[in-house]
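structure for the following, please:
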Amino acid sequence: MKIALLAHLKFPIVQPYPGGLEMHTHLLAGALRRHGHAVTLFASDGSDPALAPVCVCPPTGDGLGDPLRHAAIARAEQAAYVRIMDAVTADGFDLVHNNSLHDLPLRLSGALSIPMVTALHTPPFASLEAGVRAAAPGMVFAAVSKHTAEAWRGIVPAPVVIGNGVELTVFVHRPVPDPVPYVFWSGRIVPEKGLHLAIDAARAAGLPLHFAGPRPDPAYWAAWIAPRLGPDLTDLGHLGHAALARHLGGARAALVTPCWEEPFGLVVAEALACGTPVAGFRRGALPDILDASCGALGRPDDVASLAEAVAQAVRLDRRACRDRAEALFDADAMTAGYEALYDAALEAFHRMRIAPAPRLRRVVAAQA
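Just a heads-up that it's a prediction; the model follows:
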């Protein structure tokens, strides 16, 4: 197929990844190409040239705490997605895969002469929910976890659950961790990821903590992380995947501490692929993707409960962790899931074009 893959525009699609969505988009683009598809990635400037992206604007960022910046971001993204949808309409694609989290591609999907598949990577929020409600009839949706599918259930009755994958050849199995014990945390260093709670729990469990990730929120770092720094913490900075896999694989356990309803949690899949058990909060999708063979979950936001989970996790079998990753998080299996979804979307779109339902006829007539 000739596929248009729409990224979000806040950060470039390149390593080291600012977050899980950038990693997923990069991985999917490469995997689809390896499966023989012609993929055009629409993304922001600075995205990986190996993907030959169509770069439509500078990265817009997230405008943390700045209303004027938020307004400027909204204008820039609106204009960029208009250009993207114009290019999609003109370029003879077979299908659009929408990873953007923006409402405009959904609102304009009814004007396309090809199907669009939209992946739901977050719980509902106002603008995305409005876009989903305005999408073309017959839009096909995927959700990255059962938890995320359930969060959208009242709006999207039956999204297909396709879990995120990781490159098992990069996140390789480490049967034996590093000889000097430590636990590991990675992610964006922002309040909703809860690094401060991971620090407190690691100390309560009596283990050094190594952590890695970008720092997009200086205020959170200054107020919550800097005062906790000490000799039992190692700040590794923002790591690419090879280094991330090395540090994950050497850990006795990975700490995953979401302070929100985490829709998936790629670090869980990455850790298990390395054979590293997970200790986390029982929140969001974590109970979907972990079981007792490879992880232990504590009460949300409860440091003492998480410390108990760490003590359980470090005793778990590392081979069982890798087995679960191979069963659930293989990037090729994820890609095959999306390919099946594309086939279903093309078939459904073709049926609607041949014999549109009465409701669709009324919508078309009203728009005319």
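
from now on I want contacts and neighbour counts done on CA atoms only, so please keep to that.
OK.

can you give me the helices in the stretch 201-350 of the chain?
Secondary structure of the stretch 201-350 of the chain (DSSP state H, counting those that start in this stretch): helices located at 218-220, 241-250, 266-273, 286-289, 303-313, 318-328, 331-354.

any idea which of those helices is most buried?
helix 266-273 (a mean of 28; mean count of other C-alpha atoms under 10 Å).

contacts for that one, please.
Residues outside helix 266-273 that contact it (C-alpha atoms under 8 Å, 6 or more residues apart in numbering) are 20, 164-166, 168, 171-173, 186-187, 245, 248-249, 254, 256, 277-278, 286, 289, 294, 321-326, 329.

could you redo the last one with a cut-off of 6 Å?
Helix 266-273 is contacted by residues 171, 321, 322, 325 when judged by C-alpha atoms under 6 Å, 6 or more residues apart in numbering.

hmm, the third one is touching residue 275, no?
By that I understand residue 322. Yes. Using C-alpha atoms under 6 Å, residue 322 is in contact with residue 275, at 4.8 Å.

count the residues that sit near residue 136.
20 (other C-alpha atoms under 10 Å).

quick check: end-to-end length of stretch 57-67?
Taking C-alpha to C-alpha, to the nearest Å, the first and last residues of stretch 57-67 lie 20 Å apart.

now swap in stretch 219-230 and tell me
End-to-end distance for stretch 219-230: 19 Å, by C-alpha to C-alpha.

give the buried residues for that stretch.
Buried residues in stretch 219-230, counted by 16 or more other C-alpha atoms under 10 Å: 221, 224, 225.

can you check stretch 284-300 too?
Residues of stretch 284-300 classed as buried by neighbour count (16+ other C-alpha under 10 Å): 284-287, 289-290, 293-298, 300.

helix, strand or coil for residue 18?
coil (DSSP: H, G, I helix; E, B strand; the rest coil).

how about the contacts made by residue 196?
Residue 196 neighbours (C-alpha under 6 Å, 6+ apart): residue 225.

to compare against the first, here's another:
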Amino acid sequence: MAKAVLQPVVKLFSNAHILPMKIAQIAPLVEACPPRQYGGTERVVAYLSDELVRQGHDVTLFASGDSSTAARLVSCAPRALRTDPSVRDILPYHVMMLDEVCRRADDFDVLHFHTDLLHFPMARSFSDRTVTTLHGRLDLPDLWPFYSAFADMPLVSISLGQRDPMPPVCWLGNVYHGLPERLLPFHAAGRGGYLAFLGRISPEKRPDRAIRIAVQSGLPLKIAAKIDRVDRAYWEADIAPLVSRHANIEYLGEIGEREKTRFLGGARALLFPIDWPEPFGLAMIEAMACGTPVIAFRCGSVPEVIDDGVNGFVVDSVDEAVAAVGRIGEIDRRAVRRAFLARFSAERMAHDYLALYGRLRGPSPDGCPHPDRSAQADAGLQVAA
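Predicted structure coming up:
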């Protein structure tokens, strides 16, 4: 791998004034922290927990027993539920974990939940010490009455676009995901010469668009993606025939962290042709960490993550994406890496969360502790003043 000297990044964040805290991180049990292969939420929880420990805080991670962490691990299932063939229903395991968390709640200054809505009734009595990061899509109709009923629970979004469908709730802040700076090293050139698709084979991720873009561009496409059981029929009916039809399309299957460095670093560009309100899109910043530009469709968080013409291109059609492939040489891969370091490091993510933890000082008259009233904050540090 060719190496290049990057310009130093000036870091504008410091938590020197924040005293050490006792923090509980509560992760889903579907994947290990971090996942061995595909997985977003548990990956973010793992990186956040380790970075908080690195910054001097006492962190307890409630997660599956096969997790790897610098924090104190409380095993709430022997191993990631997705990898356990004996598990048929994940709900009982999560309820048992949340019961354990509630019994230990007084041990912590802050309890940070990543379990979406499941814990709300249990945690209401100590909600002034909780933060809940919502990792999923929020445009489903059944969520409106639920979040209206729990409008005082302190919430964190992972993009401002994620908030759009929600009723008035207690937004404590917005924190973009981050990765450890050394996790995915910089590649000065995408020497593989191919386009990459990373994630899941599912209709909303639009691998069919990625294939069309590659075919029209005349470039190879490597697809590294898992296929969930619910998407097996979609793969067999719609995507597998396209892969078979075109010699320049290669399906690699699901890959892990070790393979990801070579896969993303060797790519000329990452295709992110989504067709749904993506809450964040971790694959985009994974590519950026390698210096690989991203060509992404204008949905969900994409305009907040991709600075058009700097770390990739934001497009509205397959034709525009094909044109962007032709312009990919205009993107400076060093600038892509610099954008990652400045905006999407685990250090910055932990700083933002610590700022939010420090604002949990009991409810204000409207029931929300120091709410984030500005949904128009700059797309750099997303913690409201």
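
coming back round to it: check the contacts of helix 266-273 of the first structure and tell me the two furthest apart.
Farthest apart among the contacts of helix 266-273 of the first structure by C-alpha to C-alpha are 171 and 321. That separation is 12.1 Å.

tell me, how many residues neighbour residue 130 of the first structure?
Neighbours of residue 130 of the first structure (other C-alpha under 10 Å): 17.

name the element it belongs to?
helix 126-133 (DSSP states H and E).

elements contacting that helix?
Here helix 126-133 of the first structure touches helix 103-107, going by 3 or more C-alpha pairs under 6 Å, 6 or more residues apart in numbering; DSSP states H and E.

next SSE after the helix it packs on?
Using DSSP H and E, the helix or strand that follows helix 103-107 of the first structure in sequence is strand 116-120.

report the aligned residue range of the second structure for that following strand.
Residues 130-134 of the second structure are the counterpart of strand 116-120 of the first structure, counting by TM-score structural alignment.

so which residues make contact with that stretch?
Residues from elsewhere that reach stretch 130-134 of the second structure (C-alpha under 6 Å, 6+ apart): 110, 111, 112, 113, 114, 116, 154, 155, 156, 157.

one more time with 10 Å, if that's ok
23-26, 41, 105, 108-117, 119-120, 123-124, 153-159, 162-163, 171-175, 279, 353, 356-357, 360 (C-alpha atoms under 10 Å, 6 or more residues apart in numbering).

same thing with stretch 49-64 of the first structure?
Residues contacting stretch 49-64 of the first structure (C-alpha under 10 Å, 6+ apart): 5-6, 8-14, 26, 29-30, 33, 39-47, 69-77, 79-81, 83-84, 87, 216-217.

switch the cut-off to 6 Å
By C-alpha under 6 Å, 6+ apart, stretch 49-64 of the first structure touches 9, 10, 11, 41, 42, 43, 44, 45, 69, 70, 73.

for stretch 168-188 of the first structure, same thing?
207-214, 245, 249-255, 273-275.

for it, list every residue counted as buried.
Under the neighbour-count criterion of 16+ other C-alpha under 10 Å, stretch 168-188 of the first structure has 168, 170-174, 177, 182-188 buried.

which parts of the stretch 51-200 of the first structure are helices?
Going by DSSP H, counting those that start in this stretch, the stretch 51-200 of the first structure shows helices at 67-90, 103-107, 126-133, 146-151, 195-205.

do you know which of those helices lies nearest residue 304 of the first structure?
helix 195-205 (6.6 Å).

the closest one corresponds to what range in the second structure?
On the basis of TM-score structural alignment, helix 195-205 of the first structure is assigned to residues 207-217 in the second structure.

average offset between that stretch and the first structure?
Compared with the first structure after fitting, stretch 207-217 of the second structure deviates on average by 1.3 Å (mean C-alpha distance after the TM-score superposition for the first structure).

give the buried residues for that stretch.
For stretch 207-217 of the second structure, the neighbour count (16+ other C-alpha under 10 Å) marks 207, 208, 209, 210, 211, 212, 213, 214, 215, 217 as buried.

nearest to residue 144 of the second structure, of these?
Proximity of those to residue 144 of the second structure (C-alpha to C-alpha) peaks at residue 207, which lies at 30.0 Å.

ok, the closest residue to that closest one other than its chain neighbours to residue 332 of the second structure distance?
In space, and not counting its chain neighbours, residue 207 of the second structure is closest to residue 201: 6.5 Å by C-alpha to C-alpha, 6 or more residues apart in numbering. As judged by C-alpha to C-alpha, residue 201 of the second structure and residue 332 of the second structure stand 30 Å apart.

what about these two, which has more around it?
More crowded of residue 201 of the second structure and residue 332, by other C-alpha under 10 Å: residue 201, with 24 against 19.

where's that one relative to residue 28 of the second structure, distance?
21 Å.

residues in contact with residue 115 of the first structure?
residue 95.

need the contacts of stretch 49-64 of the first structure in a markdown table (columns: secondary structure and neighbour count).
Output for those, formatted as a markdown table (DSSP: H, G, I helix; E, B strand; the rest coil; neighbours: other C-alpha atoms under 10 Å):
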| residue | secondary structure | neighbour count |
| --- | --- | --- |
| 9 | coil | 29 |
| 10 | coil | 21 |
| 11 | coil | 22 |
| 41 | strand | 22 |
| 42 | strand | 27 |
| 43 | strand | 29 |
| 44 | coil | 24 |
| 45 | coil | 20 |
| 69 | helix | 15 |
| 70 | helix | 16 |
| 73 | helix | 18 |
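
farthest-apart pair in those, please.
41 and 69 (25.9 Å).

just to revisit the earlier point, which among the contacts of stretch 130-134 of the second structure count as buried?
For these, buried by 16+ other C-alpha under 10 Å: 23-26, 41, 105, 108-115, 119-120, 123, 153-159, 162-163, 171-175, 279, 353, 356-357, 360.

among the residues you listed, name the ones in strands.
23-26, 110-113, 154-157, 171-174 (DSSP state E).

follow-up on the earlier one: out of the contacts of helix 266-273 of the first structure, which is nearest to residue 311 of the first structure?
residue 321 (16.2 Å).
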